[in-house]
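Enquirer: sequence and predicted structure are below.
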Amino acid sequence: MTSDPHTNDRVAQSVARKDDHIRLALEQRRGPASSNDFDYVEPVHHALDGIDIDEVTLDVDVDGWVWPAPIYINGMTGGTDNAERANRALAIAARENGMPIASGSLSIALDAPETAPSFRVIREENPNGLVFANLGAGRSPDDAARAIDLLEANALQLHLNAVQETIMREGSRGFSTWLRDVERIVEAAEVPVIIKEVGFGLSGRVLRQLRDLGVRIADVSGAGGTSFARIEDERSGGGYAYMHHYGQSAVNCLLDAPADFPAVLASGGVRSPLDVIRALALGARAVGVAGPFLVAAMDGDEETAVNETQRWLTQTRQLLALLGAHTPAAATGIDVLLRGRVREFSELRGIDPAAFARRTYN
């Protein structure tokens, strides 16, 4: 560490926070999967729609950029020994199965270079794969360039986490410059910039703001999965329990997304390959998964992570064949029923639920 005691204290706090995040996220993930808004999206089964699985290809087009799989390993962690172990296993899984992978926030590596190896392992274990660096809004274009260089990244995930920062005891309390900060980074970055939330959702209005800034890819990252509001509340000693389920789900964000946004991705609360199909059916170009893969990496080993990610790809392909979709993009043509609170959200936002149920109606 540096010789500045204030900097050392800040770095030590960040390192402890990263391990807290892993521990508390795993506590949320272990045990039965909880219900969320994906359960209110029901694909209509047409018994004669199935095709041969060999007819299904998994490539996806993300704003003219071809990814080899419709599932990506979303940004999670880094900065500690535990995080390095997770990142190594996940990077190997990404390499073996052709999945894109994102790092956790690189802020700690920029401020404390001694922690950089726990992130760099992602590129070392996956030298030819699609790797996304991750950084929070509020950092400078120079910081963004350093983060990209650290991982020789193919893209930058720039995350918006105002809710998390509000609850975090050592978090930021100033967000008024974020829109301009995003614009500056998008203008300066030499790789695609993917704007994402951290589990509270990107509304249609925010997506329109981002589009107008020149953002072409966004991950809505909705509520319903790992709750960083709950994690930071537990770290801070409580008092914010009413915020644990705050935000919009990925399902509702996809429904709310403007039709002319170039490429919308989805994550947050994705528990199974069926949820992947549901997100694709609502317009996601690709789907990010974090919690289930973190459990595989931390509770098992590298082989466990490889096998789990392979299972997700295999079963996603099987479900596409079952539904008669030759590609992930073709899932936007399947009939889906929007029920319960998702239907209510749609109606309140002026979206016609029946249109999704009658896509193949004749």
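Expert: Perfect, thanks for sending it. Numbers count the residues shown, from 1 in each chain.
Enquirer: contacts, neighbours, all on C-alpha from now
Expert: Noted.
Enquirer: right, and residue 342 touches residue 254 too?
Expert: No - in this structure residue 342 lies outside contact range of residue 254 using Cα atoms under 8 Å: 11.0 Å.
Enquirer: identify the residues contacting the residue nearest to residue 333 when sequence neighbours are not counted.
Expert: Among residues not flanking residue 333 along the chain, residue 359 sits closest, at 6.2 Å (Cα to Cα, 6 or more residues apart in numbering). Contact analysis of residue 359 by Cα atoms under 8 Å, 6 or more residues apart in numbering lists 333-335.
Enquirer: residue 217: neighbour count?
Expert: 23 (other Cα atoms under 10 Å).
Enquirer: same check on the one 10 residues further on?
Expert: The local packing of residue 227 (other Cα under 10 Å) involves 24 other residues.
Enquirer: touching, it and residue 241? I think so.
Expert: No - using Cα under 8 Å, residue 227 makes no contact with residue 241, being 11.0 Å away.
Enquirer: and the strands in the stretch 101-250 of the chain, which stretches?
Expert: 101-105, 131-136, 155-160, 193-197, 217-219 (DSSP state E, counting those that start in this stretch).
Enquirer: reformat those strands as JSON lines; add distance to residue 13.
Expert: Shown next, in JSON lines, are the strands of the stretch 101-250 of the chain (distance: least, Cα to Cα, whole Å):
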{"stretch": "strand 101-105", "distance to residue 13": "15"}
{"stretch": "strand 131-136", "distance to residue 13": "17"}
{"stretch": "strand 155-160", "distance to residue 13": "20"}
{"stretch": "strand 193-197", "distance to residue 13": "23"}
{"stretch": "strand 217-219", "distance to residue 13": "28"}
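Enquirer: take a look at this one as well, against the first:
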Amino acid sequence: MNRKDEHVSLAKAFHDKQKNEFDFVRVIHNPLPQTAVADVDLSTQAAGFTLSSPFYINAMTGGSEKTKKINQDLAIVAREADLMIATGSVSAALKDPSLADTYTIMRQEYPHGKIIANIGAGTSVERAQEAIRLFHADALQIHLNAPQELVMPEGDRDFTNWKALIQEIQTAIDVPLIVKEVGFGMTRETINDLASLGVHTVDISGRSGTSFTQIENARRSKRELNYLADWGQSTVTSLIEANEADTSIEILASGGIRNAYDIFKALCLGAKAVGTSGTVLTHLMNHGVEETIMLMKQWQEELRLLYTMVGATNTATLHQQSLIFSGPVKDWCEARGIDLVKYGRRTEKGV
């Protein structure tokens, strides 16, 4: 089986087995919301774009005939729900131009949509520019996936040039750059590091969703690296870490997004927009395009209800919503010296 097809199959198989730390975040109820659903504006500013919804379809797949069909269907879903969408890593097409149409099908289906090209952190400036040209990408994602590479039998073993390449690409390209994890999360130190390279937008993409160490280990004959299945920081703790960074870098969130409530919580934690991959892919493969379009529109409507429930008329005001944390999230923050009391009193203090 093609490696890309294996990834899709394993991602679907493992999807419902992930623990999720969004369950340890509670939103404080507001009995007097003083707003109306009709007043809610879901739009947000992210990566230099104005998006009509505060969530988007994140990077997934490409590079085979099976994944071409998936990319086509995902682009249709994004088009019909008016969502930004990212391609899977286009490295396969850069190495073998005959595979380009497994990605460019997205632009054919979504000619006027916001589409993000995705490349690995070890990609050269020339290849990065080629990826953008491939289907007139509106932005570029560089993914950080060192654990995946190390567990992958045929993966990279040298990451010494990643920072230099990111900085070069940031300077050379003329579209917005997003540096993203692939499900292992980030800390304030990493975010400060990326800001020092000139990066303006980061997707912290934490643990709780698709685990590429788990997927790559399943491809190993002896599956001897099972203990790395939960490697990394969760999406929730990564967002809290981002709020502690010494920079005003723009934060996007992804990793383990199951529903509109998870999106809502991520926005309350400071994300400008939220990416979803595994849930959309699984729903698409189980229920088809039309049902997945309906799910995305349902999430949009549910978000309007959630905004109204806390008295928020727009996405920016969610950052003032009071939150309470428990379990492993609280444990992490105590160990890292992060004060959580300020989150519980946001509404009271208006901060």
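Expert: Arrived safely, thanks for sending. Computed from a predicted structure; not experimentally measured.
Enquirer: drop the TM-score for these two in here.
Expert: The TM-score (TM-score structural alignment, normalised by the length of the second structure) is 0.96; 346 aligned residues with a Cα RMSD of 1.4 Å.
Enquirer: what's the spacing between the equivalent of the residue nearest to residue 333 of the first structure over in the second structure and residue 323 of the second structure?
Expert: Matched across to the second structure, residue 359 of the first structure falls on residue 346, judged by TM-score structural alignment. Distance, residue 346 of the second structure to residue 323 of the second structure, using Cα to Cα, to the nearest Å: 8 Å.
Enquirer: corresponding residue for residue 71 of the second structure in the first structure?
Expert: Residue 71 of the second structure maps onto residue 87 in the first structure, by TM-score structural alignment.
Enquirer: how many other residues sit next to the nearest residue to that match once chain neighbours are set aside?
Expert: Excluding its sequence neighbours, the residue lying closest to residue 87 of the first structure (Cα to Cα, 6+ apart) is residue 122, at 6.0 Å. Neighbourhood size, residue 122 of the first structure [other Cα under 10 Å]: 29.
Enquirer: my guess is residue 122 of the first structure contacts residue 95, does it?
Expert: No - in terms of Cα under 8 Å, residue 122 of the first structure does not count as a neighbour of residue 95; the distance is 9.6 Å.
Enquirer: aligned partner of residue 35 of the second structure in the first structure?
Expert: Match for residue 35 of the second structure (TM-score structural alignment): residue 51.
Enquirer: can you name the residues that contact its match?
Expert: 321-326.
Enquirer: could you rerun that using 7 Å?
Expert: 321-322, 324 (Cα atoms under 7 Å, 6 or more residues apart in numbering).
Enquirer: mapped onto the second structure, which of these hold?
Expert: Checked against the second structure using both residues aligned by TM-score structural alignment, their matches' Cα atoms under 7 Å, those keep these contacts: 321, 324.
Enquirer: take the contacts of residue 359 of the first structure and write them to JSON lines, including neighbour count and distance to residue 152 of the first structure.
Expert: Shown next, in JSON lines, are the contacts of residue 359 of the first structure (neighbours: other Cα atoms under 10 Å; distance: Cα to Cα, whole Å):
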{"residue": "333", "neighbour count": "18", "distance to residue 152 of the first structure": "37"}
{"residue": "334", "neighbour count": "25", "distance to residue 152 of the first structure": "38"}
{"residue": "335", "neighbour count": "22", "distance to residue 152 of the first structure": "41"}
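Enquirer: which one of those residues is nearest residue 205 of the first structure?
Expert: Nearest to residue 205 of the first structure among those: residue 333, at 25.2 Å, using Cα to Cα.
Enquirer: residue in the second structure matching that closest one?
Expert: Aligning on TM-score structural alignment places residue 333 of the first structure opposite residue 320 in the second structure.
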